[in-house]
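Student: Any chance you could fold what I've pasted below:
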Amino acid sequence: MKESQHVEWKESWRDEYLKWLCGFANAEGGVLVVGKDDKGRPVGVSDAKKLLEDLPNKIRDVLGVMADVRLVQEDGKDLIEIRVDPYPNPISYKGEYHYRTGSTKQELKGAALDRFLLRKYGRTWDAVPVPGVAARQLSAAAFATFRKLAKLSERMTAADLKGSRESLLEKLRLVEGTYLTRAAVLLFHSNPQEFFSGSYVKIGFFRDGSDVVYHDLIEGDLFTQAAETVKLIRAKYMKAAITYQDIHRVETYPVPFEALREAVLNAIIHKDYAARAPIQIKVYEDKMTIWNPGQLPEHWTPEKVRRRHSSKPFNPEIANTFFRSGEIEMWGRGIERIFEECSAAGFPEPAIEYDAGDWRTEFAYPKAVLDRLGGERAESGEPGPAGETFRGKLQGKASGKKLGKTARAVVELMSAKPRITIPEIAEKLSRSERAIFLQINKLKEDGIIRRVGPDKGGYWEVLK
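Tutor: As a prediction, the model looks like this:
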């Protein structure tokens, strides 16, 4: 019997070894062998009979578990084997919670202890109730966004979507008794950072290794974070390579849109919000990395996540709400879709790594795109200070480019009503605000429209 996750050797008995038994009970069970040295050689125990009498009661009284204690012999030496089964409820040693992982024992504290206790009681972090927050304190804009998206997805009935905030939250399983859950606050509160530090996205552009040139923070409800992160990366942090097919301009970004969108959604939905660290997206001249704290499902490996697998989200209530909105599928295909989109574009596969609670996804930019860009980040100057709009992206006009159906409809609405808002356009065209935002960005880049004046009080001007 080799020392492993389920086997531990000790030369003699000490009462502190009850911690090891506690770790076995909280994990997958195991055997503690008393009378072997650290190389597994039997050295025997001199008080085997007394241990046989004392240990079962001591283990029961201190840990509250039943252990199988037996006398065995090896090479003529008396050994004591203590076998402990895995327990469905958490087991403590004098108020401490220990856990066996690999061939080591760890005392669980902080966020790790919270996750362990929730899992043992069949709960998830995002389903825990939050005192002191009422439905009326949530964001009207976040509810409006969800209702529009869910209407298009047809994953909720019209009656459900027309109901009150309270009834909608009930349908989405975001209420626990009289309390809203953590998921409800993250999804629908305008400032969830007030309750959960680190529940935002940080984006930075880096040159020469670790030198940050500029950065942005994206806060707000999770729907806003997901949409604005993708928009900002495309509008400010990435430059498209420009080619022409006849008179039509073709823009190729270094990361396919759907792959970027899936990666951002994956980070937001599966993030470990108890870790109190933001999602961090680092953009370089030749690559982009997305980092978020997270946890592997029990008994899963990073290799299994990269392959086709069942859906087992870390935050199931957050994932369910994004599914109802139509933003994701609930088939465990998020990572698979990222690989498919990159493959379809002829781009390199992203590198996805997991290490001790950290997820990291890296997109290496394809050489063909970098060659077209000529290594230049922008065509006109450097960006301003952190948080300012990056203005060097995609200079030039459309040169006879044909407009798609949605783009043409956007231009027509702006011509008829220059002060029309993005939500109004989205409602008239039955599209998401995110889709309209991207269309408008494209029209501005192509020199077809421009914004005159501020966001509030300004108007649209159609240039051609």
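Student: rest of the way, CA atoms for contacts and neighbours
Tutor: OK.
Student: which non-adjacent residue is nearest Lys171?
Tutor: Asp160 (7.5 Å; C-alpha to C-alpha, 6 or more residues apart in numbering).
Student: Count the neighbours of that neighbour for me.
Tutor: Neighbours of Asp160 under the rule other C-alpha atoms under 10 Å: 16.
Student: mind checking the SS state of it?
Tutor: At Asp160 the chain is in helix, as set by DSSP: H, G, I helix; E, B strand; the rest coil.
Student: Let me see the contact set for it.
Tutor: By C-alpha atoms under 8 Å, 6 or more residues apart in numbering, the residues touching Asp160 are Ser167, Leu168, Lys171.
Student: To check against the first, give me the structure of this:
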Amino acid sequence: METAELIEVLSRGEDSRHQFKENFTNPDALAAEIVAFSNSAGGQIFIGVQNDGVVIGLSHADIDRLNQLISNASSQNVRPAVNPLTENVPHPNGTVLVVTIPEGVSKPYMDKNGAIWVKNGADKRRATSREELQRLFQQAGLVHADETPVAGLGVGDMDMPYFAAFFEQQFGEPLTEHKQPLPQLLTNMNLMNQGRLNLAGSLLFARAPQYALPAFIVKAVAFVGTDIEDQRYIDSRDITGKLADVFQQTLGFIVANTRAVQGDQGFNSQGQPEIPRIVWEELVANALIHRDYFISAPVRVLVFADRVEIISPGHLPNHLTVENIKAGNSNIRNPILASFAAKLLPYRGLGSGILRALRAWPQIELIDDRYGNLFKAIVKRT
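Tutor: Below you'll find the model as predicted:
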């Protein structure tokens, strides 16, 4: 880092990726900061800088001592150990030690006392809520939301005619002729866990999953104008039911609230949708299958006069970026849902859905909001 870049960074103040510290003497305090950055998006600690960005500088003795402290804290006081990089950057007021901590690939990280720290704006806090801890384990690939048992949902909550039709179509034999008990069959199919339907089994095959999982629905609103603050709307709906039903009803809502273009067709013809249907199929399927089910929030579909926004809880998993998915890369957050979706929805997986949507309608903006913890697809209307 050059001096000019250091001055520019300090002038912006502290945020979730940049923290200023005058000095460190306690390895536990330093370890907590390293853990917080590792569990979040990574960042830099600038040592020798006051909270207001004023550089006080460090002596050579300070730098020698701090490098040893950083080495010891990151290897002995952080679990699993991490490898931050240090750089001595000159400044007119003295040397600043810049410690760069990458986002961790083995989350959750913790200090030697077992405390799990995460960034909270420019500060840090302990992660204590179940959902937050689950998301950290999810990022490490140690747990998947769709395999989590759902309290209160068992075999008796299955939509049996629907499941029987699916089973016969997939396996070529009637469910009634299958020899295994139904609970064992559902467990073998990764739809049941610990005697209860898991999240995937509930969303895919329960009669009314919204009663046990009220947050996992689609909230759809069609507005008159272009502003979400506008109180006037054309249509509003909470879309519930099995995943396949939610998918079809969400498509129906969007199509009903967007235009049909006549083009060269006759006056009495129905016309063609202003935006190809495959765009909605791919984006809605992506929102339902790849959303973060450790976040208790609905998928939102907002139809405006100039655009349609499809908003999924949860940013892109791990180090996946918008550029990655535009190149066809993928990271499956909910593997059970994804495997069944290919049999129940027009979903092909393999990271190709976004590419098909963009080929059919290039006017799509994709936003990975890591601070708001959501993913947004904005489709410009004609």
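Student: Quantify their similarity with the TM-score.
Tutor: Between these two chains, after superposing, the TM-score reads 0.72 (TM-score structural alignment, normalised by the length of structure 2); 352 aligned residues with a C-alpha RMSD of 4.4 Å.
Student: re earlier: using TSV, lay out the contacts of Asp160 of structure 1 together with neighbour count and distance to Gly209 of structure 1.
Tutor: Output for those, formatted as TSV (neighbours: other C-alpha atoms under 10 Å; distance: C-alpha to C-alpha, whole Å):
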residue	neighbour count	distance to Gly209 of structure 1
Ser167	14	50
Leu168	19	47
Lys171	15	48
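Student: The stretch 151-300 of structure 2: strands as residue ranges?
Tutor: For the stretch 151-300 of structure 2, applying DSSP state E, counting those that start in this stretch gives strands covering 192-193, 196-197, 218-223, 233-239, 260-261, 272-273, 299-303.
Student: before we move on, what about the stretch 351-464 of structure 1?
Tutor: 351-355, 358-364, 449-452, 459-462.
Student: still on that earlier bit, for the strands of the stretch 151-300 of structure 2, which one ends up most surrounded?
Tutor: strand 196-197 (a mean of 26; mean count of other C-alpha atoms under 10 Å).
Student: That one vs structure 1, average distance?
Tutor: Here strand 196-197 of structure 2, set against structure 1 after superposition, deviates by a mean of 3.5 Å using mean C-alpha distance after the TM-score superposition for structure 1.
Student: ok, residues contacting that strand?
Tutor: So strand 196-197 of structure 2 is contacted by Pro149, Val150, Ala151, Gly152, Leu153, Gly154, Val155, Leu191 (C-alpha under 8 Å, 6+ apart).
Student: wait, which of those is closest to Asn198 of structure 2?
Tutor: Pro149 (3.9 Å; C-alpha to C-alpha).
Student: what sits against the closest one?
Tutor: Contacts of Pro149 of structure 2 (C-alpha under 8 Å, 6+ apart): Met192, Asn193, Gln194, Arg196, Leu197, Asn198, Leu199.
Student: Which residue is the nearest non-sequential neighbour of the fifth one?
Tutor: Think Leu197 of structure 2. Gly154 (5.3 Å).
Student: just the last one next, same as before
Tutor: Taking C-alpha to C-alpha, 6+ apart, and ignoring the residues beside it in sequence, Leu199 of structure 2 has Asp146 as its nearest neighbour in space, at 4.7 Å.
Student: With the third one instead?
Tutor: Excluding the flanking residues, the one nearest Gln194 of structure 2 by C-alpha to C-alpha, 6+ apart is Pro149, at 7.0 Å.
Student: before we move on, what about the second one?
Tutor: In space, and not counting its chain neighbours, Asn193 of structure 2 is closest to Pro149: 5.6 Å by C-alpha to C-alpha, 6+ apart.
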